[in-house]
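K.L.:
mind looking at a prediction? Sequence and model below.
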Amino acid sequence: MTTAAPWAPTVFRPREIDVEPSAAGLKGHLGSLDIEAMLVERKALVWRGFDVGRVDFEAMVDMLLPTRWSYRHGNSPRTKVGDNIYTSTEYPAEYTISMHNELSYAARYPSRLLFYCEQAPASGGATPVVNGAAWLAALDADVREAFAGGLRYRQNLHGGVGLGKSWQATFETESRDEVEQFLGATGAEWHWRQDGGLRVEQPGPSTVVDERTGQEVWFNQADQWHAAGLGDETAVALAAIMSEEDMPQSVVFADGGAIPVEYVTQVRERGLAQAVDVEWSPGDLMLIDNVLVGHGRRPFTGQRRVLVSMAG
């Protein structure tokens, strides 16, 4: 009896696919592929050694992401550096970013993410990617059952000064009307606070069944929104000055029940354990299916600049 090889992204290199090691060679290669079918089958695609420059990346976005999305309702700190092109999450280099699917806490989430390495770090800084079906299967049955009823995400977005992101940065607008119009289509509950901030509560599932493959995958950000995901010292410091209800972001089960710390820890650790690290060199590209695959970031030293764009 043979054991199937563990899942890993498919990597393309110029010599292996007999194309010129240049951005032009990559464009020709991409034009010959059925990207949608390949992405559904292989989940994550990596291109190395094509000498893709920053301007070239813009052209790759046009080819691989037919409809670029903005990062509206995004909760992680980023800088917008082009036409719906952003830096990857700007989080201190010494910390791991746990596995997650982009905007999985929101009613509207992208189907694809395209990453580009503009500057590789001195060491570390890989982007781990995980097969969402394998992540789900790795969890204990009682954890899967506890999460089955879904989640409720809570945000307290300040109006310009405070912890976390402002509502203006989160929704990329200064207009309250635009925010209300956006949220009105999401099933969220919200109210404007007297201090100028915005409180949002958004229901969401713990898993989704991908309609293309029939696979059920782990699909939420409970471990990132839970206070336990902040690390012991940070969680204790925040708890000393505010209740969990008032934190910039928090999460509970859909019925309002607290999520046990040990469940959050298991989700985080087993997601990272199932992940495959994608190391970066300047000019590398990676395209992932944002439903079938989660991603994160390993700690690093030196300067790291990885850009990302997303599509519906």
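P.N.:
It's in. Quick caveat, the model's predicted, so the values are computed rather than measured.
K.L.:
could you use CA atoms for every contact and neighbour count after this?
P.N.:
Fine.
K.L.:
can you identify the element that follows the helix or strand harbouring V129 toward the C-terminus?
P.N.:
Here V129 sits within strand 127-131, counting by DSSP states H and E. With elements assigned by DSSP H and E, the helix or strand that comes after strand 127-131 is helix 132-138.
K.L.:
just the helices in the stretch 51-200 of the chain please.
P.N.:
All helices of the stretch 51-200 of the chain, identified by DSSP state H, counting those that start in this stretch, fall at 54-64, 132-138, 141-147, 167-171, 176-184.
K.L.:
closest one to T301 among the ones you listed?
P.N.:
Using C-alpha to C-alpha as the measure, helix 54-64 is the one of the helices of the stretch 51-200 of the chain that comes nearest T301, at 22.2 Å.
K.L.:
run through who's touching the strand holding V129.
P.N.:
Residues from elsewhere that reach strand 127-131 (C-alpha atoms under 8 Å, 6 or more residues apart in numbering): 7, 43, 99, 271-272, 274-280, 292-298.
K.L.:
also stretch 16-28?
P.N.:
Outside stretch 16-28, the residues within contact range by C-alpha under 8 Å, 6+ apart are P14, R15, H29, G49, F50, D51, V52, G53, D56, M60.
K.L.:
filter those down to just the buried residues.
P.N.:
By neighbour count, with 16 or more other C-alpha atoms under 10 Å, the contacts of stretch 16-28 hold P14, H29, G49, F50, D51, V52, G53, M60 as buried.
K.L.:
before we move on, back to that, need the contacts of stretch 16-28 in CSV with distance to V208, can you?
P.N.:
Converted to CSV, these look like this (distance: C-alpha to C-alpha, whole Å):
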residue, distance to V208
P14, 36
R15, 38
H29, 32
G49, 35
F50, 35
D51, 37
V52, 35
G53, 36
D56, 35
M60, 29
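K.L.:
another one to put next to it:
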Amino acid sequence: MATERFFQQVSLPEQKHYDHGIIFPVVLTPNTNIYSNLTEEEKVCSFKEAIKAEKQWLESLVDKCGVILFRGFPVKSPSDFNDVVEAFEFPELEYVSGLATRTKVVGRVYTANECPPEIRVPFHHEMAYIRDSPSKLFFFCELEPGKGGQTPIVLSHIVYDKMKEKYPEFVADLEEHGVKIIVIMKDDNDLSNVGGRGWKSAYMTNDKNVAEERAAKQDAKLEWMEGNAVKFSTGPLPAFRFDKNNQRKTWFNNIAFTKTGPPNGRNADDYTYIELGYDAVVPDEAQKECLKIMDEECVVIPWKNGDVMLVNNLMVLHSRQPLLKPPRRVLASLCK
């Protein structure tokens, strides 16, 4: 078995166990029989080689269970993390039209959402508001939080099943009509807001025509507003996805992340809204129930220095808890 060669699977009290042998998340640590006799430099190389050797097994694991947490491996710097990402050989996703403000650190490594750390980032699938969302995400804990600042995760099919049970008519509406996303983007980044990335940064240009062209490639439309702000709109998009590997539907939308729009008559200090595909407003009670389900079903594992988390973005929603005591530095990488 692959785990006997390079990895060993361990249990943590926060994990959840589901039918069909799904452990959420899977936690892998170094096989002590191998790693205990290696130098620090050899350990770094060994981890990368282990990923390459067991890539097929690791991919099947994350496609079955949704998340793998690698703990106890010699990943200490952004460069180490970049090496881990590259060892998996997933194609890189260019971060065009993403709402979170990020800064490139090295290679394929970026900061996570740069909004104030004391602000909670609600549950979401990364970039679910565009056609080509990332399929995989990596997170790396360079500095573990003093208190708070964790990254809760929840299986999206659980949310779908519970919402369908609680609000069958609403879910049927979503199934039939999909959702529309409306985002108000300012000229420049607003670091005070979870989704406050400016259009110049989002489309990597100061040219409005170029921005429109890049948005159109993702089936999005830009409408210019006063003050050089722009209204980004896309959809209707499917509110759910079908997980072929596991033969189930997933709750692939950002209803929990957005305001139940529309933004008509609002100003550019408001940001992200969601509507049903036929321009109807999402019921407040449905959004509240969705948030409640996510909070009840999520797993929260405290970060430790050197942790690397591989997330199947098509199966799993993630969020960020408010940081109560610094420091905290968690980096990210997005893959096609």
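P.N.:
Perfect, thanks for sending it. Quick caveat, the model's predicted, so the values are computed rather than measured.
K.L.:
can you map out the strands along the stretch 101-250 of the first structure?
P.N.:
Secondary structure of the stretch 101-250 of the first structure (DSSP state E, counting those that start in this stretch): strands at 112-119, 123-124, 127-131, 151-157, 189-192, 198-204, 207-209, 216-218, 249-253.
K.L.:
just tell me the aligned range of the third one in the second structure.
P.N.:
Using TM-score structural alignment, the residues of the second structure aligned to strand 127-131 of the first structure are 151-155.
K.L.:
can you check the distance spanned by stretch 280-297 of the first structure, start to finish?
P.N.:
11 Å (C-alpha to C-alpha, to the nearest Å).
K.L.:
again, but for stretch 208-225 of the first structure
P.N.:
Stretch 208-225 of the first structure has an end-to-end distance of 19 Å (criterion: C-alpha to C-alpha).
K.L.:
quick one: buried residues of that stretch?
P.N.:
Under the neighbour-count criterion of 16+ other C-alpha under 10 Å, stretch 208-225 of the first structure has V208, E216, V217, W218, F219, N220, Q221, A222, D223, Q224, W225 buried.
K.L.:
how about the residues you listed in a markdown table, adding distance to T127 of the first structure?
P.N.:
Supplementary listing: those in a markdown table, determined by distance: C-alpha to C-alpha, whole Å:
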| residue | distance to T127 of the first structure |
| --- | --- |
| V208 | 23 |
| E216 | 23 |
| V217 | 19 |
| W218 | 18 |
| F219 | 18 |
| N220 | 18 |
| Q221 | 17 |
| A222 | 20 |
| D223 | 18 |
| Q224 | 16 |
| W225 | 20 |
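K.L.:
pick out the most distant pair among those residues.
P.N.:
Largest separation among those by C-alpha to C-alpha: E216 and W225, giving 21.9 Å.
K.L.:
just tell me what T67 of the first structure corresponds to in the second structure.
P.N.:
T67 of the first structure maps onto P91 in the second structure, by TM-score structural alignment.
K.L.:
er, A275 of the first structure actually
P.N.:
Aligned partner of A275 of the first structure by TM-score structural alignment: C298.
K.L.:
how many neighbours does the closest residue to its match other than its chain neighbours have?
P.N.:
Distances taken as C-alpha to C-alpha, 6 or more residues apart in numbering put V154 closest to C298 of the second structure, at 4.4 Å, once the chain neighbours are dropped. The number of residues packed near V154 of the second structure is 26, by other C-alpha atoms under 10 Å.
K.L.:
three-state assignment of E16 of the first structure?
P.N.:
Secondary structure state of E16 of the first structure, per DSSP: H, G, I helix; E, B strand; the rest coil, is helix.
K.L.:
just the buried ones from the contacts of strand 127-131 of the first structure?
P.N.:
Neighbour-count burial (16+ other C-alpha under 10 Å) is assigned, among the contacts of strand 127-131 of the first structure, to 43, 99, 271-272, 274-280, 292-298.
K.L.:
now, those that are in helices?
P.N.:
Counted as lying in helices by DSSP state H, out of those, are G271, L272, Q274.
K.L.:
what about E189 of the first structure, neighbour count?
P.N.:
E189 of the first structure has 13 nearby residues by other C-alpha under 10 Å.
K.L.:
give the contact list for the counterpart of it in the second structure.
P.N.:
Matched by TM-score structural alignment, E189 of the first structure corresponds to K221 in the second structure. Neighbouring residues of K221 of the second structure by C-alpha under 8 Å, 6+ apart: E212, A215, K231, F232, S233, T234.
K.L.:
tally of neighbours for the fourth one?
P.N.:
Counted with other C-alpha under 10 Å, the neighbours of F232 of the second structure add up to 21.
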